[in-house]
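Participant: Predicted coordinates and the sequence they were generated for:
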Amino acid sequence: MELAIVITVVVVALAFDYTNGFHDAANAIATSVSTRALTPRIALTLAAVMNFVGALLGQKVAHTVADTLDISADDAKNALVIVLASLLGAIVWNLVTWYFGLPSSSTHALIGGLVGAALAAGPDLAVVRWHTIIDKVIIPMVISPIVGFCLAFLVMLAIMWIFRNRPAAKVNRGFRGMQTVSAAALALGHGLQDAQKTMGVIFLALVSSGHADESDGLPLWVIVCAAGAISLGTYSGGWRIMRTLGRKIIHLDPPRGFSAEAVGASVLYTTAYVWQAPISTTHTITSAIMGAGATKRISAVRWGVAGSIVTAWVLTFPAAGLAAAAAYEVLRLVFGV
């Protein structure tokens, strides 16, 4: 029975990784597609390849995710049910926000699911490491969108000043070409961040059930499977969310698309390698798009749409947590823990 639950956890984790890919595919390519720098299919192919490569470049974020909970190893079956419930809660919220075209955070859905399932299980079975949640999740969750907005605004102002005497058509043509590089960099950062979160959850399940040792690091098969799942999900696309990011917030031109993507990629790399923080790629690129777009004029940003997105951001952590808690109660009965 225990081995069957382990296999189920791995399969569901990879399914979450797949939904993460199609849910967040728009993060890397929406700006390039909306500015016609890349066709949708080429953009998706580029994003899928770079997502796979990025997933192979580090494990620090994965270990941070695995450290969010302290699950008792005395009851391996219950430990696996907690992880499985957290994944189901995150998947439910991903599908809900995808259906409504809202670019919410798969990262915070996953972390919220872990916390919700752990709280439902109780302190005797799982303890939430709140210092990790606050330092590595909550604080970066607040800071990263602010940094993304401000940096994209400043970078775009610099671009406008540097190219102020150049013909607009020529500038747009040049930045349209540069967006291939910035989109690839953003997709690489997305793989570096988001695929590692799934690796961390699988590793947490393996360690809690005694199928892996924490000191040995992530098994190679976990890394490759997570990279492949998010890459396949990315290639299938997320057209609903792409329309929100690429058109509904603001109509982007190539220089603004480039500045948003370049800033978003920089923030993702910095948080992954310096702070090992699992930040939201969705929050980062959306706020960068708003910052770059605000240089046109503040009213150019459709703040009503932005408000709906922010509402989804705020609801993600508790909503995924509640869904995971409900899933835990059902799974507890199903598996008899």
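Facilitator: That came through, no problem.

Participant: make it CA atoms for all contacts and neighbour counts henceforth
Facilitator: OK.

Participant: could you pull out the strands for the stretch 1-150 of the chain?
Facilitator: Assigned by DSSP state E, counting those that start in this stretch, the strands in the stretch 1-150 of the chain fall at 69-71, 126-128.

Participant: which secondary structure elements does the last one contact?
Facilitator: Packed against strand 126-128, as judged by 3 or more CA pairs under 8 Å, 6 or more residues apart in numbering; DSSP states H and E, are the following elements: strand 69-71, helix 106-121.

Participant: between these, which one is nearest to residue 144?
Facilitator: helix 106-121 (13.1 Å; CA to CA).

Participant: coming back round to it: tell me which of the helices and strands packed on strand 126-128 is the most buried.
Facilitator: Most buried of those by mean neighbour count (mean count of other CA atoms under 10 Å) is helix 106-121; its value is a mean of 28.

Participant: who's in contact with it?
Facilitator: For helix 106-121, the external contacting residues (CA atoms under 8 Å, 6 or more residues apart in numbering) are 20, 23-24, 65, 68-69, 82-83, 85-91, 93-94, 125-128, 137, 194, 197, 278-280, 316-325, 327-329.

Participant: before we go on, here's another structure to hold up against the first:
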Amino acid sequence: MDLTLFLVIVVIAIALGFDYTNGFHDAANAIATSVSTRALTPRVALGMAAVMNFIGALLGTEVAKTIGKGIIDINQFTQSTDHTAQLHGLGIILAALVGAITWNLITWWFGLPSSSSHALIGGLVGAGMASATDVLWGGILAQVVIPMFLSPMVGFILGFVLMKLVLALVKSLPYHRTMRRFRYAQTASAAAMALGHGLQDAQKTMGIIVMALMAGGYGETHQIVDPITGDWVVPTWVKLAAAGAITLGTYSGGWRIMRTLGRKVIELDPARGFVAESVAAGVLYLTAFVFHAPISTTHTVTSAIMGVGATKRLSAVRWGVAGNIVIAWFLTLPAAGAVAAIIYLLLHLVIP
């Protein structure tokens, strides 16, 4: 086995490892509110989320293409037959994955719901800069930075406004019976959220695997480039592998982060849980299908939870916990990027 093929296999394996950590790191995004309100038991919720993650992962590939082609320019590696260039291209992708996985594990340990998506993007940027590869700053601004600020704002505002409307509609209804109905409705909203998570996050791993195949010179053998349009085509086996990895990760659960989202930010009731999940799911679908932007499911659902929580009273949201979460959000891109840059420089010492 030549070194290029070996490194392609290693990168794909680590990409699926990242996908697995993404699943258990972000499992809380889909089910924390449903579990905290006792709409679903933890294992039932995780099982449902795992299935919906798998289905969502197979519903599109536009976000995968954004990750694969819109963050750094790897054309110098994908269009090269030079063995050394291919190895360096694969080294960039490997370093990006290690940076993302490292940040995922750190934030999981501390129970902070940070963004796996932004960790991966930060890793790509850090490794790209360390390797003097062109970073596509225009694409990052449009597809990453602007959505990074807009999606939490939209999630908070929509969560707040829709919760106010719901409260106005049900204010004359019996409280306990109404909450029981919302608890049933949360099954649907949690499923919708899990579907959106699979739609967004599994695609990011697909984009990385396609990058690895292209950088290693296997784009033609795997029919990745459409001969007519020149666009990337994600192979079916890549879709299934990414969907399977994030599904297994989701089912393993991310209990530390689940406690933060479900109880530490605010004590949720079923009505607020339902609205938060519905708002977050809607934002995920819109950005995936319309804007093809790789937004953070974590940012979206966390801000929606804060929005619905603020309808009780502003002091009902534990802003100290929320502040720690926001700090982690801002640290994600540079922290993952720094780790990826260091890993690439170390790899550069051993790659011929």
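Facilitator: That came through fine. Bear in mind that the values here come from a model prediction, so they are computed numbers and not experimental data.

Participant: hmm, back to that, keep only those of the contacts of helix 106-121 of the first structure that are in helices.
Facilitator: Counting by DSSP state H, the contacts of helix 106-121 of the first structure place 20, 23-24, 65, 82-83, 85-91, 93-94, 197, 316-325, 327-329 in helices.

Participant: Residue 212 of the first structure: which of the strands of the stretch 1-150 of the first structure is closest?
Facilitator: strand 69-71 (14.2 Å).

Participant: so what's residue 80 of the first structure up against?
Facilitator: Residue 80 of the first structure touches 5-6, 9, 205, 208-209, counting by CA under 8 Å, 6+ apart.

Participant: go with 6 Å
Facilitator: residue 205 (CA atoms under 6 Å, 6 or more residues apart in numbering).

Participant: ok, back up a step: I'd like the helices and strands packed on strand 126-128 of the first structure laid out as TSV, including distance to residue 214 of the first structure.
Facilitator: Compiled in TSV, these are given as follows (distance: least, CA to CA, whole Å):
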stretch	distance to residue 214 of the first structure
strand 69-71	12
helix 106-121	18
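
Participant: any idea how far the aligned partner of residue 125 of the second structure in the first structure is from residue 325 of the first structure?
Facilitator: Counting by TM-score structural alignment, residue 125 of the second structure lines up with residue 115 in the first structure. Using CA to CA, to the nearest Å, one gets 9 Å for the distance from residue 115 of the first structure to residue 325 of the first structure.

Participant: do the same with residue 34 of the first structure
Facilitator: 39 Å.

Participant: ok, the alignment partner in the first structure of residue 206 of the second structure - contacts?
Facilitator: Residue pairing (TM-score structural alignment): residue 206 of the second structure is matched to residue 199 of the first structure. By CA under 6 Å, 6+ apart, the contact list for residue 199 of the first structure reads residue 62.

Participant: ok so, going back, now the contacts of helix 106-121 of the first structure: which count as buried?
Facilitator: 20, 23-24, 65, 68-69, 82-83, 85-91, 93-94, 125-128, 137, 194, 197, 278-280, 316-325, 327-329 (16 or more other CA atoms under 10 Å).

Participant: what about whatever residue of the second structure lines up with residue 235 of the first structure, which helix or strand?
Facilitator: Residue 235 of the first structure maps onto residue 251 in the second structure, with residues paired by TM-score structural alignment. Counting by DSSP states H and E, the element that carries residue 251 of the second structure is helix 236-252.

Participant: What lies in contact with that helix?
Facilitator: 16, 19-20, 23-24, 27, 46-47, 50, 53-54, 57, 202.

Participant: What's residue 289 of the first structure aligned with over in the second structure?
Facilitator: So, by TM-score structural alignment, residue 289 of the first structure is matched to residue 305.

Participant: Distance check, that match against residue 328 of the second structure.
Facilitator: Taking CA to CA, one finds residue 305 of the second structure at 17 Å from residue 328 of the second structure.

Participant: again with residue 235 of the second structure
Facilitator: From residue 235 of the second structure to residue 328 of the second structure the distance is 34 Å (CA to CA).

Participant: who's more crowded, the two?
Facilitator: The neighbour comparison of residue 235 of the second structure against residue 328 (other CA atoms under 10 Å) goes to residue 328, with 18 against 14.

Participant: which one in the first structure is aligned with that one?
Facilitator: Per TM-score structural alignment, residue 328 of the second structure is aligned with residue 312.

Participant: List the contacts of that match.
Facilitator: residue 104.

Participant: so which strand or helix has it?
Facilitator: Going by DSSP H and E, residue 312 of the first structure is part of helix 303-335.

Participant: quick one: that helix to the second structure mean distance?
Facilitator: Average distance, helix 303-335 of the first structure versus aligned residues of the second structure after superposition (mean CA distance after the TM-score superposition for the first structure): 0.6 Å.

Participant: And for the equivalent of residue 43 of the second structure over in the first structure, the neighbour number?
Facilitator: With TM-score structural alignment defining the correspondence, residue 43 of the second structure maps onto residue 41 in the first structure. Residue 41 of the first structure is flanked by 14 other residues according to other CA under 10 Å.

Participant: now, among the contacts of helix 236-252 of the second structure, which is nearest to residue 70 of the second structure?
Facilitator: After measuring the contacts of helix 236-252 of the second structure against residue 70 of the second structure - CA to CA - the closest member comes out as residue 202, at 16.7 Å.

Participant: Touching, the closest one and residue 58? I think so.
Facilitator: No - contact criterion CA atoms under 6 Å: residue 202 of the second structure and residue 58 do not qualify, at 8.7 Å.

Participant: Tell me which of these two has more neighbours.
Facilitator: residue 202 (34 against 18).

Participant: rewinding a little: compare the helices and strands packed on strand 126-128 of the first structure and give me the one nearest residue 158 of the first structure.
Facilitator: Once these are compared by CA to CA, helix 106-121 is nearest, at 31.5 Å.

Participant: To what extent does the closest one diverge from the second structure after superposition?
Facilitator: Mean for helix 106-121 of the first structure is 0.3 Å (mean CA distance after the TM-score superposition for the first structure).

Participant: The residue of the second structure most remote from its centre in helix, strand or coil?
Facilitator: Here the second structure reaches farthest from its C-alpha mean at residue 172, the gap being 39.3 Å by CA atoms, centre = their mean. Of the three states, residue 172 of the second structure takes coil under DSSP: H, G, I helix; E, B strand; the rest coil.

Participant: gap between the residue mapped onto it from the first structure and residue 172 of the first structure?
Facilitator: In the first structure, residue 172 of the second structure lines up with residue 165, judged by TM-score structural alignment. Counting by CA to CA, the separation of residue 165 of the first structure from residue 172 of the first structure is 13 Å.
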